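Peer 1: Okay, structure incoming, though there's no sequence with it:
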């Protein structure tokens, strides 16, 4: 990540603030070595627990934003450490902020997937909002309920971030990216989602265990309540598991309708894959799309586990309890 930031073009006033939030894998030393003598970088280590009512990410982002604002920053960009950037990524985000006159531009990275578990689950992130939310309409709306955002790459204007209360207003949220976007819309600032497929990519999780823990910490909060989660799970079963089952075991017109339903789901996956990655899906991605019923089943399982953790107060992330 630091090498990517040092290679950025078109951002002559760039300053980078990095907080090592209690890592145990020598991240701080690696960051110091990577930044070398580049005076644009400020790297800090925080070994204190987040204040009461705060999660670790929000506390770190708030601390960094305070420093950046004090230094006179007019654009604040928050990027997760596992995101990889092309050399014009930051300049493109700043240009998008100016051209759209938005308070927030959220850049959607191309999501990488290597393991079988990742290939089943990760494509559902982009597919879910592409199939349920017309992004062109969302980007023109101020309705908080239609906001779409990705916390991996968020770019704010100084004015919008301050007026909406920044990360302090979402200090305890497990879906802070969506909630901070909704706060901006309540303050009458536009929020815009743009594709980063040509210059931003991310591999969120590198194992099945990481994937399960990652989704377990927040997925049950994405649908408003346990009841909402149950409704979403039931709809997923009805829309994406029943049709292929009917296509396999049904008869006559029911079987044909089941096949049409399955084909529609696969087609939507193919379309979202091409949109997210900017190229025609290869054989591996086509296979992922054909296995969409298994993806839906994996989603339901992850959602059920997240609900269990929520009710059992057992959710943890990187060693810290989340509730």
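Peer 2: Structure's in. What do you need? All values derive from a computational prediction rather than experimental measurement.
Peer 1: CA atoms for contacts and neighbours, from now on please.
Peer 2: OK.
Peer 1: which residues in the stretch 1-150 of the chain form strands?
Peer 2: Taking DSSP state E, counting those that start in this stretch to define them, one finds strands in the stretch 1-150 of the chain at 16-21, 41-46, 75-79, 83-85, 104-108, 110-111.
Peer 1: Out of these, flag the one nearest residue 145.
Peer 2: When these are compared by Cα to Cα, strand 104-108 sits nearest residue 145, at 15.6 Å.
Peer 1: coming back round to it: deepest in the core, which of the strands of the stretch 1-150 of the chain is it.
Peer 2: Stretch with highest mean neighbour count among the strands of the stretch 1-150 of the chain: strand 104-108 (a mean of 27; mean count of other Cα atoms under 10 Å).
Peer 1: ok so, going back, okay, the strands of the stretch 1-150 of the chain in JSON lines with distance to residue 234 next?
Peer 2: Formatted as JSON lines, those follow (distance: least, Cα to Cα, whole Å):
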{"stretch": "strand 16-21", "distance to residue 234": "38"}
{"stretch": "strand 41-46", "distance to residue 234": "43"}
{"stretch": "strand 75-79", "distance to residue 234": "34"}
{"stretch": "strand 83-85", "distance to residue 234": "33"}
{"stretch": "strand 104-108", "distance to residue 234": "28"}
{"stretch": "strand 110-111", "distance to residue 234": "26"}
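Peer 1: nearest to residue 94, of the ones you listed?
Peer 2: Of these, nearest to residue 94 by Cα to Cα is strand 75-79, at 7.4 Å.
Peer 1: Residue 13: neighbour count?
Peer 2: By other Cα atoms under 10 Å, 7 other residues sit near residue 13.
Peer 1: Now do it against residue 39, distance only.
Peer 2: As judged by Cα to Cα, to the nearest Å, residue 13 and residue 39 stand 12 Å apart.
Peer 1: One more to weigh against that first structure:
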């Protein structure tokens, strides 16, 4: 065997080992991740749902309908902040609310102060309107809820004694671009982090959070200063979980599908802009992104290439690595949804090398936009 052949085999073997480790981790999470489930009884403590909404006229009414149908919470209030919308969000919300006096709609037309992102400023304003409550639940307007979802989430908060419970919603996808990219969100933690262990530790680096659905103990939230503690962070969900852990307060991740689901983006341009706004901040900056991207390319490109182009032992190693990557994707999807992966999930898993290519492209685009100070989200500069 030539030196080049030995180097190629070593590289493919390393990449396949990384993929195999991801499959083992994903299997452990499929078995061990706790799932949000309906519970008996009624939650009697005050619960306030807080919804930041900017140009959400087409999505917000469906969430309001879901909230009006919630069961198992006797003292539920909902505060919605129309954050400078220009698409009729306020009128759509009022029509959906009707005469339900549990809902309060507020309007904000002031741009965020320097050092704040639009999302963190909106969440801080919402929390100020909910002073004195026991449980604060932040929801994005694109989340959809089953009737017992909120009661189950509050029960989980109190059962675990956590300061924050993050119920991870099932991520929906329709377009080819969504199928390529969206499953990577759940896969990114399901194939890399033993969640059962992460939920028991207070190590900030082992935090997982999804800002679409966050359930806080109100006292713990306010003790760290609320969203003011992460005012300028574009990934405020993960940042606030880390602040809580640094303060010695536990945070917990649970899988919320099928009680909660969301379709984050509806077009390729929405998806591109959405990921571009924050991927630059992942992994600590450019050096971390480069390291993670290099490992991802080695683990998820070289094995399928070896399976296609190699021979003998090299091809067998490549097939094992590619098979492990596909397996990790399917297991992660099953963990997220609580069901067997469907045909679309299987096709997306088989296209995992293309998903990694899409991620690397978006990451590079995000870093370029950040260096050029050209990042924007919903019409606001970041």
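Peer 2: Received the coordinates, thanks. Source: prediction; values computed, not measured.
Peer 1: And the TM-score between them?
Peer 2: Taking TM-score structural alignment, normalised by the length of structure 1 as the basis, the two superposed chains have a TM-score of 0.98; 320 aligned residues with a Cα RMSD of 0.8 Å.
Peer 1: So for residue 184 of structure 1, which of the strands of the stretch 1-150 of structure 1 sits nearest?
Peer 2: Nearest of those (Cα to Cα): strand 104-108, 7.8 Å.
Peer 1: So which elements touch the closest one?
Peer 2: helix 89-100, strand 153-157, strand 191-195 (3 or more Cα pairs under 8 Å, 6 or more residues apart in numbering; DSSP states H and E).
Peer 1: Of all the ones you listed, which one comes closest to residue 250 of structure 1?
Peer 2: Across those, closest to residue 250 of structure 1 is strand 191-195 (Cα to Cα), at 40.4 Å.
Peer 1: burial count for the counterpart of residue 148 of structure 2 in structure 1?
Peer 2: Correspondence of residue 148 of structure 2 to structure 1, assessed by TM-score structural alignment: residue 88. Residues near residue 88 of structure 1, counting by other Cα under 10 Å, number 18.
Peer 1: rewinding a little: nearest to residue 31 of structure 1, out of the strands of the stretch 1-150 of structure 1?
Peer 2: It's strand 41-46; of these, that one is closest to residue 31 of structure 1 (Cα to Cα) at 7.4 Å.
Peer 1: any idea what sits nearest the residue nearest to the spatial centre of structure 2, other than its immediate chain neighbours?
Peer 2: In structure 2, the C-alpha nearest the mean C-alpha coordinate belongs to residue 210, at 3.7 Å (Cα atoms, centre = their mean). In space, and not counting its chain neighbours, residue 210 of structure 2 is closest to residue 237: 5.9 Å by Cα to Cα, 6 or more residues apart in numbering.
Peer 1: what does that neighbour align to in structure 1?
Peer 2: In structure 1, residue 237 of structure 2 lands on residue 177 (TM-score structural alignment).
Peer 1: Contact partners for that match?
Peer 2: 149-151 (Cα atoms under 8 Å, 6 or more residues apart in numbering).
Peer 1: just these now: which is nearest residue 56 of structure 1?
Peer 2: Using Cα to Cα, these come closest to residue 56 of structure 1 at residue 151, 13.9 Å.
Peer 1: picking up where we left off before, quick check: which of the strands of the stretch 1-150 of structure 1 is nearest to residue 138 of structure 1?
Peer 2: Comparing the strands of the stretch 1-150 of structure 1 by Cα to Cα, strand 104-108 comes nearest, at 12.5 Å.
Peer 1: Where in structure 2 does the closest one fall?
Peer 2: Strand 104-108 of structure 1 maps onto residues 164-168 of structure 2, going by TM-score structural alignment.
Peer 1: Give me the mean distance between the matching stretch and structure 1.
Peer 2: Compared with structure 1 after the fit, stretch 164-168 of structure 2 shows a mean deviation of 0.4 Å (mean Cα distance after the TM-score superposition for structure 1).
Peer 1: circling back: residue 171 of structure 1: which of the helices and strands packed on strand 104-108 of structure 1 is closest?
Peer 2: strand 153-157 (16.1 Å).
Peer 1: So what's the residue count around the aligned residue in structure 2 for residue 282 of structure 1?
Peer 2: Residue correspondence to structure 2 (TM-score structural alignment): residue 282 of structure 1 is matched to residue 342. As a burial measure, residue 342 of structure 2 scores 12 neighbours (other Cα under 10 Å).
Peer 1: Please report the distance of residue 342 of structure 2 from residue 322 of structure 2.
Peer 2: Separation of residue 342 of structure 2 from residue 322 of structure 2 (Cα to Cα) stands at 19 Å.
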